[in-house]
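S.K.: Sequence and predicted structure below; questions after.
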Amino acid sequence: MTGLRQLQRQRVREAISSVAIRLFLERGFDEVPVTEVAAVAGVSKPTLFKYFPTKEDLVLHRIADHQGEAARVVRASGEPPVEALRRHFLDGLARHDPVTGLNDHPEVVAYHRMVFSTPSLAARVFHHMSLDERALAEALAEKTDDLTAGLLAGQVLATQRVLAQRNWRLLAQGVPLEEVEPEAVRAAERAFSLLPAV
């Protein structure tokens, strides 16, 4: 029964978020009040806030499944950490994972544009990144000293962010995916080669 209840909660959560993102992409994040999102989604405002404590969470829950991902990659791999993270990022490029910026679906491109051009959303993304950085530093500290772990965690996440934004910007400028992809792979290989081996 618990599994069914969780599945139902997840469906409601996804439905509310999908409505919100559709409205935000149509009219702009700041132009759509939470009360309208709740009404269109067919839930009360208190119910909406039970699932999403802030308006920003309506958008950023789509990246929440990536929270702590770099730390999980490091812990799960028998490879040196930087190599494991490089391979994971390249695998994401090959899958056109939206988190790598290499996805030309119009809604994904518009989603990135909204996130990076809306100050409150961009600030929350950086908050998520700081949590990821802390988690990655803890995972790396199991293999090296605390200072090296902290410095490398910051470098890795900055590298991934710069690469993803670069890919997204090229696609947003209209450069075809088939042209961006080989350049994205080359850039990722170069960027990860600049990171110190641990």
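M.R.: All right, it came through fine. Numbering: from 1, shown residues only.

S.K.: going forward, measure contacts and count neighbours with C-alpha atoms only.
M.R.: Fine.

S.K.: Grab the nearest non-local neighbour of the most centrally placed residue in the chain.
M.R.: In the chain, the residue lying closest to the centroid (Cα atoms, centre = their mean) is residue 63, at 4.0 Å. Distance criterion Cα to Cα, 6 or more residues apart in numbering; nearest residue to residue 63, sequence neighbours excluded, is residue 99 at 7.6 Å.

S.K.: got the buried residues for stretch 180-196?
M.R.: Buried residues in stretch 180-196, counted by 16 or more other Cα atoms under 10 Å: 180, 181, 184, 185, 188, 191, 192.

S.K.: ugh, wrong one, I meant stretch 59-74
M.R.: Those would be 59, 60, 68, 69, 70, 71, 73, 74, for stretch 59-74 by 16+ other Cα under 10 Å.

S.K.: Just the endpoints, please. Distance across it?
M.R.: End-to-end distance of stretch 59-74 (Cα to Cα, to the nearest Å): 27 Å.

S.K.: Also stretch 30-39?
M.R.: The first-to-last residue distance of stretch 30-39 comes to 17 Å (Cα to Cα).

S.K.: who touches it?
M.R.: Here stretch 30-39 makes contact (Cα atoms under 8 Å, 6 or more residues apart in numbering) with 16, 19, 20, 23, 24, 44, 45, 48, 55.

S.K.: let's bring in a second model and compare:
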Amino acid sequence: MVMSGEKTGPGTVTRQPISLRERKKQLTYEAVSDAAIAMFLERGFDKVSVAEVAAAADISKPTLFRYFPSKEDLALHRFADHEDEAARVVAARAEGESPLDALRRHFLDGLERRDPVTGLCDHPQVLAFHRMLYGTPSLVARLYGYQSRSEAALARALGDGVRERLAAGQIIAVQRILAMENWRRIDAGASADQVYEGAVRAAELAFVQLRSGLEREQ
């Protein structure tokens, strides 16, 4: 067996052990998507066909569609990897730590690491990918599906009642807005280091507002 995820610790995001067969499947999944993304970045998403991606990956179209239900999923698999991240952060939080505190800490840690999910990453390949993503309407539409599933997973981790679903919706929306604002400033020419302090202040403010709003609802 091999482990997927990071080393354990308070608030650490972890996954269950996976079999060697599942690991090989994951590696194929990542290799096909990486090949597709390289082609999309070189020629444009709409100018690359699924058949061309399958040929480049040396697999058949039916096999490709077993891994990826749509062409858009080929480009967005990295977001799929993060679908249940907020839920896992809540589940792995330290004893006595609130879900919101755990999510705040995790987001701030992501900013410090320049995690692309936070929008605070100016690596040239990440910039190119984000420009392709936000410049392609079908990819943006598909991305909302990933975010909806992330919201549902977080709601289940919080308790899955109406109140928890409302809280999950607010939290995921706040994280999306923070990431988009960071990306907008970097796309305008600022470096990640230049944006960092403002991104931290915005995140702190956002989580204060979240806490205030969620506490009023209780």
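M.R.: Received it, and whenever you're ready, just let me know what you need. All values reported here derive from a predicted model rather than from experimental measurement.

S.K.: Could you check which residue of structure 2 pairs with residue 51 of structure 1?
M.R.: If you follow residue 51 of structure 1 across to structure 2 using TM-score structural alignment, you land on residue 67.

S.K.: Excluding chain neighbours, what is closest to that match?
M.R.: Nearest non-adjacent residue to residue 67 of structure 2, counting by Cα to Cα, 6+ apart: residue 29, 6.4 Å away.

S.K.: which SS state does residue 195 of structure 1 fall under?
M.R.: coil (DSSP: H, G, I helix; E, B strand; the rest coil).

S.K.: so what's whichever residue in structure 2 pairs up with it up against?
M.R.: The equivalent of residue 195 of structure 1 in structure 2 is residue 210 (alignment by TM-score structural alignment). Applying Cα under 8 Å, 6+ apart to residue 210 of structure 2 gives the contacts 170, 171.

S.K.: and the gap between residue 210 of structure 2 and residue 172 of structure 2?
M.R.: Applying Cα to Cα, the value for residue 210 of structure 2 to residue 172 of structure 2 is 11 Å.

S.K.: same deal with residue 161 of structure 2?
M.R.: Using Cα to Cα, residue 161 of structure 2 is found at 16 Å from residue 172 of structure 2.

S.K.: and if you look at residue 52 of structure 2?
M.R.: Distance from residue 52 of structure 2 to residue 172 of structure 2, by Cα to Cα: 35 Å.

S.K.: higher neighbour count, those two?
M.R.: Higher neighbour count among residue 52 of structure 2 and residue 172: residue 172, with 18 against 13, using other Cα atoms under 10 Å.

S.K.: Surely the more buried one touches residue 146?
M.R.: No - Residue 172 of structure 2 is not in contact with residue 146 according to Cα atoms under 8 Å; the separation is 11.0 Å.

S.K.: so what corresponds to residue 25 of structure 1 in structure 2?
M.R.: Using TM-score structural alignment, residue 25 of structure 1 pairs with residue 41 in structure 2.

S.K.: Could you say which helix or strand holds that match?
M.R.: helix 20-43 (DSSP states H and E).

S.K.: what does that helix contact?
M.R.: 1-2, 45-48, 53-54, 56-57, 67, 74-75, 77, 128-129, 132.

S.K.: What range does the following helix or strand past it cover in structure 1?
M.R.: Of the helices and strands lying after helix 20-43 of structure 2 in sequence (DSSP H and E), the nearest is helix 50-57. Counting by TM-score structural alignment, helix 50-57 of structure 2 lines up with residues 34-41 of structure 1.

S.K.: swap in stretch 118-126 of structure 2?
M.R.: Taking TM-score structural alignment, stretch 118-126 of structure 2 hits residues 100-108 over in structure 1.

S.K.: I'd like the distance from that stretch to the chain centre, please.
M.R.: Its chain's C-alpha centre and that of stretch 100-108 of structure 1 lie 12 Å apart, by Cα atoms, centre = their mean, to the nearest Å.

S.K.: residues of that stretch that come out buried?
M.R.: Across stretch 100-108 of structure 1, burial judged by 16+ other Cα under 10 Å covers 100, 101, 102, 103, 104, 108.

S.K.: Stretch 138-152 of structure 1 now?
M.R.: The neighbour-count check on stretch 138-152 of structure 1 (16+ other Cα under 10 Å) flags 138, 139, 140, 141, 149, 150, 152 as buried.
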